[in-house]
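# Below is the structure, and that's it, no one-letter string:
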C-alpha cells in the first residue's frame, strides 16, 4: 500500500513550492490507490503559530488537495519520541552530550581556523576503552545520535537518481535538546516509521537531511521509504523566489483571482510533463503522473503562462460557480447583483475576454451600474449629433415588443440606413451611453442582458 505525506512547518503561509510538493505527493497516492497523509511539523515551538496552522489547512482546502489521514501534530507525539530516544540510549545508538555552548563555539572556531568544516568532536561519544569526562552538574545534556563513522549513505532518488554521501561528512546529530524536546530530523524519522510512509516526496532543500534520516531509520531497524526530491521553483530571471518580490503564498493567488485548479495545473507543469499537454484536469494529471516524469532541474515561474492557463480553466468552469466567486468581488466595489440580470448569464457572455476573476468582475460591473465614461471616450463618441441620434434609437428600442438580442439586432441595419451612418457610429455612442465604456461584447447581447427598463433609463 502506497503511503505519502505532506509535512509543512507552521511558521508562515502555505508557499506555492509547498503546494507543488503536496500536489505531487497527493497525485502519487491517488495514482496508486494509496493514502495521502497530512502532518503538521510544529516542533519549532518559538516560530510555530496557530495562525500558520490555520493558513496551511485553509490553503490545502482552497486548492482541493484532500488528505486521507491527519492532520497529525508532532507536538501531540512528544511522549512517543521520548520513548524511542530512551530505547536508543539503552541500545547504544544514542548518547548524552554535556558540551556547553561555549565549548561548541570553541570547537567551531578552532575548526574554522584550521580550514575545516565545523563539527562536534564527539568527546562525549562512548567508545570501547574510552574514558569519558565527568558529567558537569550544571549542564542539561542533549541526546546525540551515534552516527556511523565509516562507509557511505546511498539511495536511489526517484527524481535525482543515485546519491551517495560519506558518513565522514556527517556529525552526531542532536536528536533531543537539553530541555528534552526532540529535534526536527528525529521527529520526521519516527513519524515516517510509525505512519508507514512508503514514499517521501519533498523539496530538494531536504537532500542534506536525508542521509541523517536514513541512518537513524537503519539504527531503529525500520524499512526505508523511497525518497524523491523535487527541484526548486525559481523566478523568471532564475533567482530564488522571495516573499518580498513575488507572490509565493496561495492566499495571494486566490486574491489575484486565480482558480485553484488553474494553479494546480500550472504547478504540475513546473518540473513535470506529459507530452505536449498544457491544459488538463486533476483527474488527467493523476492518470498521467509518475515520479520518472519529474525533471531534476529547477523550474522558472512564468506568470503569463499561469494567467493563460487560468483563462482556459475559467472558460471551462461552470458559470454559476464563477458567479459565486465574482459576486463578492463586485460587492467589494459597492455593486449588488440582486436587481439586474443573472450574474451567471453575464459571465457566460464576458468570460472569454479576461484571464482572472478580478478582471471578470470588472467586465460584469456595467451590467448592474453604468460606469462613468472617460473624458476621452465622451469627447470621441458623444457630441450633439450622436446624442440626438441616441434619443431616436431609444424610441426604436422602446417600441420593441420582444426584448432579445435577436430583436435588438434587427434594428441596427435599417436605423443606420435611415441615418446614413456606419454601424460604428451607432455602436460606440450606444456603448458609452448605456455602459460607460466602449469595451463590451456584442452590444445587442449586452443590451438584452441589462434589460429594457434599465437600458431606456440610462439612455434617457
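Arrived safely. Please read these numbers as outputs of a predicted model, since none were measured by experiment.
# From here on, just use CA atoms for contacts and neighbour counts.
OK.
# How about the contacts made by residue 271?
Neighbouring residues of residue 271 by CA atoms under 8 Å, 6 or more residues apart in numbering: 231, 294, 295, 296, 297, 298, 299.
# Count the neighbours of the residue nearest to residue 148 when sequence neighbours are not counted for me.
Leaving aside its chain neighbours, residue 148 sits nearest to residue 167 (6.3 Å; criterion: CA to CA, 6 or more residues apart in numbering). Residue 167 has 17 neighbouring residues, counting by other CA atoms under 10 Å.
# Turn the contacts of residue 271 into CSV, including neighbour count.
Output for the contacts of residue 271, formatted as CSV (neighbours: other CA atoms under 10 Å):
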residue, neighbour count
231, 22
294, 23
295, 16
296, 19
297, 13
298, 15
299, 19
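# Which member of those is positioned nearest residue 252?
For these, the residue nearest residue 252 by CA to CA is residue 299; the value is 20.2 Å.
# Confirm for me that that closest one is in contact with residue 239.
No - contact between residue 299 and residue 239 fails when scored by CA atoms under 8 Å: they sit 10.6 Å apart.
# where exactly do the strands run in the stretch 101-250 of the chain?
142-145, 152-157, 161-166, 174-176, 199-203, 226-230, 233-234 (DSSP state E, counting those that start in this stretch).
# Not counting the shortest one itself, show me its contacts.
For strand 233-234, the external contacting residues (CA under 8 Å, 6+ apart) are 17, 240, 241, 270, 298, 299, 300, 301.
# Got another one to weigh against that:
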C-alpha cells in the first residue's frame, strides 16, 4: 500500500500557523513512508471563498517548501461526481429527501430543548414526518444521509487512541443542500476515496466530523482512512492562538524576516519530539517523523524560541540561500546592493548578529549606501576632539594601504595604537562610527575591507570634518 496523505484547507483566509503545522505533519508522514502528498482546496463554501485566499494558501505552501505530488484539486470542479454519489445513496435508500423548512426545524429544536432532550434532527418527529409525507416531487428539499441508529462508530486515532461515538448521538446530516450543492462532510469522503487517501492528519476540531464521515465511507463501500487528530496551538498566555498574539499567517512570518526552514523546524516541534533534539534538518524531520510521537496536549507558541531558531538558520545556512530570501526584504527597504560588496560576503560577516532578515537588511545598508549623518548617540560619544589624532593617523595609513585586506587593516589599527601609545578602544570605536555611521558592527577591520578603500577614506574624512565643526561650535 502506498501511503497517501492530504492537506485540505478552505480558501476563506490566509494559511495560518495551525494549518501550516497540519500540512507539515501530513507532508512529513508521506515523505517518511515514501508516499504521496495531495493538496486539495475545499471550496464548497461559495459565499466565503476567495481567489485571494487560494493564492495565499499556495504561496504559503510554496514558501515553506511543502511541494505536493497531486493537485491542487478543487471541490467546486467535482460537483458532478458528488451528486452522482448522492443519487446512488438515494437509490440504495441510504439517503432520503427532507422537505422540512428551517423555521420548522428551529421550532422542533426549541421543543426538544424545552423538554430537556438532545437538540437534533429527528426524521420521526410528527411535525417533520407530516411535512415529508405531504411533499410533492419538485418541492424544495435537502438530501439527508440515513445515519445508522444502532451501535457505535469506533476508530483508533493515531494520536489519541481509541475513540467511540454512539450512533444515537448523531443525526441524519445534510449531504446536499436545496440549491443542489453538496456539503463538506460528504465531499470530503468522496474525495478521500477517489484520491486513495490512506491517512488523514488534521486538527482536533474535526474529531466530531470523523464518526459521521466514517459512516458515509462505509455506506459507499469505500475504505476508511487512518485518522490522526492534532491538538491545537495556544498563545503564550494559554489562549487559542489568534491575531492578538501577533502574526498568525505564514506569510506574515516571511514578512517579519523568518527563514522557512526556521518556521518548519519550529512548527514540527510544536507537538512532536524526537528525544531532546531541537534543531532538525529537513532530512532529519523526514527520517524521524512518526504519528505516535505527536503529543495529545496543546502546544504553546513561543516567539523567543522561534527567534533563536531563526538566528541559528541565518548563521548556519549557506549565504547564497540566505541571500535568496533576503532579496525580498532588500526590495521592501529599497536597498540596491549592486554598488557594493558581494551580498554573500556581507551575510557571512553580519548574519550571526541578526535574529531576522529584516534586521539583516537594516544593518547592512552602510555597505551599499553612503550616509550624510552619523547616529547621534554614537557620534556624541566617540567623535570627539580626543578622537581627532587617532583618526588622522588612521586616515594616512588607510590611504597608503596597497593591498586592501582584512589582515592589513588589522595591522593598520595595531600600528596606530603603537604609534600613539593608545588602547584599541581609542581608535576602534571612532573608526567604527566613522565608516559605518553607528556604534554597532562586526569587527571593524573586516567591515572596512568589505566597504572598500575609497568609501572608507571618504567617511573618515567626513568624521574628521564632523569633529572639527563640533569643536568650532563648542
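Now that the structure is in, tell me what you want to look at. Note that the structure is predicted; figures quoted are calculated from it, not measured.
# picking up where we left off before, can you put the contacts of strand 233-234 of the first structure in JSON lines and add distance to residue 382 of the first structure?
Putting the contacts of strand 233-234 of the first structure into JSON lines (distance: CA to CA, whole Å) gives the following:
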{"residue": "17", "distance to residue 382 of the first structure": "52"}
{"residue": "240", "distance to residue 382 of the first structure": "51"}
{"residue": "241", "distance to residue 382 of the first structure": "49"}
{"residue": "270", "distance to residue 382 of the first structure": "49"}
{"residue": "298", "distance to residue 382 of the first structure": "55"}
{"residue": "299", "distance to residue 382 of the first structure": "51"}
{"residue": "300", "distance to residue 382 of the first structure": "48"}
{"residue": "301", "distance to residue 382 of the first structure": "45"}
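# Which among the residues you listed count as buried?
17, 241, 270, 299, 300, 301 (16 or more other CA atoms under 10 Å).
# Let's see which of these end up in strands.
299, 300 (DSSP state E).
# and the buried ones among the contacts of strand 233-234 of the first structure, which two are the farthest apart?
Going by CA to CA, the pair spanning those furthest: 241 and 270, at 14.0 Å.
# residues touching residue 149 of the first structure, list them.
Residue 149 of the first structure touches 167, 168, counting by CA under 8 Å, 6+ apart.
# go on, residue 66 of the second structure?
Counted by CA under 8 Å, 6+ apart, residue 66 of the second structure has contacts 23, 24, 27.
# list the buried ones in the helix or strand encompassing residue 322 of the first structure?
Per DSSP states H and E: residue 322 of the first structure is located in helix 319-332. Along helix 319-332 of the first structure, these residues count as buried under the neighbour rule (16+ other CA under 10 Å): 319, 322, 323, 325, 326, 327, 329, 330.
# Can you give me the distance of residue 311 of the first structure to residue 356 of the first structure?
Counting by CA to CA, to the nearest Å, the separation of residue 311 of the first structure from residue 356 of the first structure is 7 Å.
# should've said residue 45 of the first structure
Residue 45 of the first structure is 38 Å from residue 356 of the first structure, by CA to CA.
# Which residue is the nearest non-sequential neighbour of residue 287 of the second structure?
residue 32 (5.9 Å).
# about what we covered before: mind putting the strands of the stretch 101-250 of the first structure into TSV with distance to residue 40 of the first structure and mean neighbour count?
Output for those, formatted as TSV (distance: least, CA to CA, whole Å; neighbours: other CA atoms under 10 Å):
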stretch	distance to residue 40 of the first structure	mean neighbour count
strand 142-145	23	23
strand 152-157	24	16
strand 161-166	28	13
strand 174-176	18	22
strand 199-203	14	22
strand 226-230	19	22
strand 233-234	22	20
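# Distance to residue 6 of the first structure added to those, as JSON lines?
As requested, the strands of the stretch 101-250 of the first structure are arranged in JSON lines below (distance: least, CA to CA, whole Å):
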{"stretch": "strand 142-145", "distance to residue 6 of the first structure": "25"}
{"stretch": "strand 152-157", "distance to residue 6 of the first structure": "18"}
{"stretch": "strand 161-166", "distance to residue 6 of the first structure": "22"}
{"stretch": "strand 174-176", "distance to residue 6 of the first structure": "22"}
{"stretch": "strand 199-203", "distance to residue 6 of the first structure": "8"}
{"stretch": "strand 226-230", "distance to residue 6 of the first structure": "13"}
{"stretch": "strand 233-234", "distance to residue 6 of the first structure": "17"}
